[in-house]
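S.K.: Sequence plus predicted model, see below.
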Amino acid sequence: MTEQSMPEVNAEFGAYPTIDFTGSAPQGLRVLELVEGDGPLVRKGDTVTVNYHGVIWGSDAPFDSSFDRHQPAGFAIGVGQVIKGWDMSVPGHNVGSRLLISIPPEYGYGSQGVPQAGIGGNDTLVFVVDIISTR
């Protein structure tokens, strides 16, 4: 059995994410706070502004990245506007935090995946998320 561990990621808030995979994807939803921010706490129902970089476990190429667009994204968190893995992992962290989130299919896009984005139904998603603001 291969060791299940989170990938290595550069821990500098605001820096373009580099993700280095070893081993197989961990079971379940996993969140690592790489940088602890000292801003306001994100609460369920807040509107957050984040920069994020999403890849399929083991892949170098992002399927979606606000870093690549040079445009942060904003949305309500914890209320079903984004995938369940985000709703469950972003609240409770402070503005200024960099998170590394591993999201299994059941908390991502489910067994149907998102074929047009190259996401299969069994793919574990990995996101690096910089929390810029909350209100």
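M.R.: Received, thanks. Being a predicted model, the structure only gives us computed values, none of them experimental. Residues are numbered from 1 along each chain as shown.
S.K.: Only C-alpha atoms from now on, for both contacts and neighbour counts.
M.R.: Noted.
S.K.: I figured Leu100 hits Ile131, correct?
M.R.: No. Leu100 is beyond contact range of Ile131, at 11.4 Å (criterion: C-alpha atoms under 8 Å).
S.K.: another structure for you, compare them:
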Amino acid sequence: MGVVKQQIQPGDGQNFPKTGDTISMHYTGHLETANGEVFDSSVSRGTPFETPIGVGRVIQGWEEGVPQMSLGEKALLTITPDYGYGAGGYPPVIPPNSTLVFEVQLLAINNRRAQ
């Protein structure tokens, strides 16, 4: 499966991140379990996450899911273990072979902010 994107709120439909672009986004990540435990959130820290996309700095699920989003879009990215942290997980926060669900909002691409 890899990564599945479910749109929550549309973006501008015109501006999509390309390989090497620096993106700014808010996210909340939780395990796809009965209790849906949140393991990380830029929203709760109050600071958007910034990273270049498509250059291997984030999990494969983000590398493939975020470029499908347009500027300003909010979406759920459901990421299978092979596109997340795999068989090793990310102890103690993420157990091995965990499916991850991220609510992501693409706030900016190369400092161009959503309207």
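M.R.: Looks like it came in fine. None of the values given here were measured: they were computed from a predicted structure.
S.K.: Please state their TM-score.
M.R.: The TM-score (TM-score structural alignment, normalised by the length of the second structure) is 0.87; 108 aligned residues with a C-alpha RMSD of 1.4 Å.
S.K.: what are the ranges of the strands in the second structure?
M.R.: With DSSP state E as the criterion, the second structure has strands at 3-9, 22-31, 38-41, 49-52, 74-79, 100-109, 112-113.
S.K.: residues making contact with the shortest one?
M.R.: So that's strand 112-113 of the second structure. Applying C-alpha atoms under 8 Å, 6 or more residues apart in numbering, the external contacts of strand 112-113 of the second structure come out as Leu71, Gly72, Leu107.
S.K.: Pro92 of the second structure is nearest to which of the strands of the second structure?
M.R.: strand 38-41 (10.0 Å; C-alpha to C-alpha).
S.K.: so the closest one matches what in the first structure?
M.R.: The counterpart of strand 38-41 of the second structure in the first structure, using TM-score structural alignment, spans residues 62-65.
S.K.: do you know how far the residue nearest in space to the middle of the second structure is from Asn35 of the second structure?
M.R.: The centroid of the second structure falls nearest to Trp62 when counting by C-alpha atoms, centre = their mean (4.7 Å). Distance of Trp62 of the second structure to Asn35 of the second structure, given as C-alpha to C-alpha, to the nearest Å: 23 Å.
S.K.: any idea how far Ala75 of the second structure is from the closest residue to Phe39 of the second structure other than its chain neighbours?
M.R.: Spatial nearest neighbour of Phe39 of the second structure, excluding adjacent residues (C-alpha to C-alpha, 6 or more residues apart in numbering): His30 at 5.5 Å. His30 of the second structure sits 14 Å away from Ala75 of the second structure, going by C-alpha to C-alpha.
S.K.: related to what we said a few turns ago, most neighbours of all the contacts of strand 112-113 of the second structure, which one?
M.R.: Tallying neighbours with other C-alpha atoms under 10 Å puts Leu71 at the head of those, with 26 neighbours.
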